[in-house]
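**Student:** Need coordinates for the below:
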Amino acid sequence: MMRFILSLVLLPTLAAAQTPAADQARAAADALEAASNMLDDADGARDRVRALTETIQAFESGLGAMRTGLRQAAINEAQLTKKLQSREEEVAALLGALQSMGGGASPVALLHPDGPMGTARAGMLLAELTPALNARADALRTDLENVQTLRALQTDAAKRLQEGLTEVQAARIALNQAMANRTDLPKRFTADPVRTGILIASTETLDGFASGLSEIVTDEIEPAPVNLDGQIGELRLPVQGLILRRAGEADAAGVKRPGVIMATRPGAIVISPTAATIRYAGPLLDFGNVVILEPQADTLFVLAGLDVVYGEAGQVIAGGTPVGLMGGSLAEKGDELSPLREGTGTERSETLYIEVRQANRPQDPVAWFRTDEDG
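**Tutor:** The predicted model follows:
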């Protein structure tokens, strides 16, 4: 009987336990599985660059959701474990009571010393106590089941997360190759590398360089204008991440810039928010690699801090086209699973500077992009 009681109270049924963290991690695992299928299909896609871009974005979303789910699962598991440890005496007392109730007692043992009336009162008390004991046993069993479910889920999800990190890296390598092989992009103008070099050497600020860009092109062919009317404020951010610093906010050194700084994960893909002409792509001053896009006349999007850049000045690209990748090294195996690491935000170790300029005047990027997205 004791063995039956222990199995009833202590043995978990993993499939029965449901928690928000478990549901979130399972949904993230489904997203990663879908991204894996997209990666398999990308090789045969007609537009391989677009297919790989969508695949990498799907992986980034799935990996972010998986990290969040794992972090919450670890927190929930720790809370439940602490709760159960604090109730060890209650568990022991409950098991003792259940064991006494489940023992094969003789009829004499059921008789009360006060006679039939006492026996009747004891029976009524036991009848009231049994549902309460059962309810407490059910609550403990549910907590134990959830702990076991969360532990099993973390083991499975950690394996899937590691596989996803490997696959997204393979997708980035494939994208590098696909972009190197791309020759079908139309050109709006031909850049003059000598004049570009002189402009870089003669300017000390991003503002000065952006202002002089229009003066260093030759053989310009005006394309059909891109009209952003009605899209301002609804444009997609060029990278998945979080706004670290808004326009006009001073950094640690007290420097204020007119653009926003996005915190991103290592290797994050950077895309063009809309159809645009590449005005510049390459290293610039102390900003690292910079891409400057012109979506419409007198409007520039400045993206600074990339590790890898795609395309060259003069090319016309469609919205959603990758323009580069962020730098940084991927986490060592196991680091990406740490709930403490995730909780501090250190997984977003790279920063992308985004500036919007219209008629040579800086604009607040928050007014141009949807900034309510959490990557």
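**Student:** When you work out contacts or count neighbours from here on, use the C-alpha atoms and nothing else.
**Tutor:** OK.
**Student:** Would you check how far apart the nearest residue to Val217 once chain neighbours are set aside and Lys82 are?
**Tutor:** Computed as Cα to Cα, 6 or more residues apart in numbering, the closest residue to Val217 that is not its neighbour in sequence is Ala191, at 5.0 Å. Using Cα to Cα, to the nearest Å, Ala191 is found at 64 Å from Lys82.
**Student:** what about those two, which has more around it?
**Tutor:** Ala191 (20 against 11; other Cα atoms under 10 Å).
**Student:** And this one, please, so the two structures can be compared:
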Amino acid sequence: MALAPGKRRGLWLAGTLLAALSSLPLLAQSETPAPTAPPAAAPAAVTPAAAEQPATVAAPTQSDLEAVESSLSLSQQRIDELKAEIAAMEGDRTQQNAALIAAAQRVKLAEIEVADVETRLSDLIVAELEVRGRLDGSQAEIANVLAALERISLNPPPALIVDPDDALGSARSAILIAAIVPQLRAKAESVTADLTELTRIKTAALAEEATLRANHAVLEEEQLRIATLIAARKQGIGVRTTQLAAEEQEAVALAARASTLKELVDSLSAQVSSVSEAAAAADAGLDPDLPVMTPEAIQLALANSARTEPAIPFGVARGYLTMPANGVNVLDYGASDGFGGINHGISLVTRAEAQVVAPADGWVLYKGPYLNYGQIVILNSGQGYTMLLAGLDAVTVDIGQFVQMGMPLGTMGSRTIGRTVTTNAGADQPTLYIELRQNNEPVDPTGWWATPTQSG
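**Tutor:** Prediction:
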């Protein structure tokens, strides 16, 4: 029995829908690869790693800046505009400081947005694979039905008027076709819905990829801005004094002799007066009865980009410190260190090449490689407080330099350096280790960090 025209159209529609399954490219195989989402971090143990000590990284030179420029996708016109903008600040340390902190803040915001976009892209990939799995199953089912109907159409049962003896077979075929076609139509509607969802996913993915490219462009531009600003500030400082150069050599020698972080901080603290007279004055003027400052007064003091010493006493900075990098906290203060002791700091798993900024105002007591901690920075924030940042790949500040809260200190690498954090993210994730000490005794940093509203 031949199929009715309406049924033929239904089968043709189903076949057309199946043919369309191969017309949409798989999102995970599109031209712009979608990065995977940052894995959820789990509590982890910190163990010393026998990592090779990286060399101390100096501040950007002209050749370094040229290398940065060549690695960026920015237009030459935009690069020239940035250079002219920074050249206009020449000699204006206050304006340079403000520009550095603002650029670092934009980098942190862009890094957060990049991580969010990558997570959303990963979710879209998972959703696409689920839809394609359903479509693959529907394709197999419909293909089997179409094959059966095709066999019936090629060898239809005889008409009743020709062969009355085969009436039962003809009736059975008619009943079979009547039962199959509605189911086939429902399956076709399901396939249509899945194809529509697949198109929506692809459209959303393209929008997310555009957002990702825009944020990477921001990161590139701010990377060049920060490197150029740091180079300009270095030129503005001029030749380092013989005394300061000697102090830096002494700090490096102390680091080579110190066998523990505590010993290193002790040795460096003893040299604080020669590293910075302002730092020594801040420590000598410690007042156990700290003045009461309103939040407005604190924010006003921190907004002064012309300052050359801490804006506020460190003791009243609780709740105002800037988290030095974006990342996932994988190890809390007081957690087991894996050797029967407790951890004296916190550990953040960061993005590759994430920016690291100063968590507080302070003078750089030490920067460079130390034991198995990778590149480290130790800040003297006054009143007996020091802050240690370890695991960096590059450092852009100098010993004796005063840095303001939020100012770039350096960057992370593309893998774990020194102290290894074992998480379900693996040991290849860059990890920043942070310690807060008072009179060289570890202090729990919980509660010292600013909320997003305060730090924004």
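**Student:** Can you give me the TM-score here?
**Tutor:** The TM-score (TM-score structural alignment, normalised by the length of the first structure) is 0.65; 320 aligned residues with a Cα RMSD of 4.9 Å.
**Student:** Tell me how many other residues surround Thr242 of the second structure.
**Tutor:** Residues near Thr242 of the second structure, counting by other Cα under 10 Å: 9.
**Student:** Please disregard the earlier target; I meant Ala253 of the first structure.
**Tutor:** 6.
**Student:** ditto for the one 3 residues further on
**Tutor:** A total of 14 residues lie near Lys256 of the first structure under the criterion other Cα under 10 Å.
**Student:** Just list the residues touching the residue nearest to Val217 of the first structure, thanks.
**Tutor:** If a contact means Cα atoms under 8 Å, 6 or more residues apart in numbering, then Ala191 of the first structure has 216-218, 313-314 as its contacts.
**Student:** a markdown table for those, including distance to Ala171 of the first structure and neighbour count?
**Tutor:** Shown next, in a markdown table, are the contacts of Ala191 of the first structure (distance: Cα to Cα, whole Å; neighbours: other Cα atoms under 10 Å):
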| residue | distance to Ala171 of the first structure | neighbour count |
| --- | --- | --- |
| Ile216 | 35 | 17 |
| Val217 | 34 | 18 |
| Thr218 | 36 | 13 |
| Ala313 | 25 | 22 |
| Gly314 | 27 | 25 |
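**Student:** Go through these and say which is closest to Gly118 of the first structure.
**Tutor:** Ala313 (96.5 Å; Cα to Cα).
**Student:** element containing the spatially most central residue of the first structure?
**Tutor:** With distances taken as Cα atoms, centre = their mean, Gly64 lies nearest the centre of the first structure, 2.0 Å away. Following DSSP states H and E, one finds Gly64 of the first structure within helix 48-85.
**Student:** how near is the residue nearest to Val217 of the first structure to Pro295 of the first structure?
**Tutor:** From Ala191 of the first structure to Pro295 of the first structure the distance is 17 Å (Cα to Cα).
**Student:** cool, and Glu88 of the first structure?
**Tutor:** Distance from Glu88 of the first structure to Pro295 of the first structure, by Cα to Cα: 65 Å.
**Student:** Which one's more surrounded, those two?
**Tutor:** Using other Cα under 10 Å as the criterion, Glu88 of the first structure and Pro295 rank with Pro295 on top: 25 against 11.
**Student:** SS state for the counterpart of that one in the second structure?
**Tutor:** Counting by TM-score structural alignment, Pro295 of the first structure corresponds to Ser381 in the second structure. Here Ser381 of the second structure is recorded as strand under DSSP: H, G, I helix; E, B strand; the rest coil.
**Student:** how many other residues sit next to the closest residue to Ser381 of the second structure other than its chain neighbours?
**Tutor:** Leaving aside its sequence neighbours, Ser381 of the second structure sits nearest to Gly362 (Cα to Cα, 6+ apart; 4.2 Å). Counted with other Cα under 10 Å, the burial measure for Gly362 of the second structure works out to 27 neighbours.
**Student:** Aligned counterpart of Ile230 of the second structure in the first structure, please.
**Tutor:** Match for Ile230 of the second structure (TM-score structural alignment): Met179.
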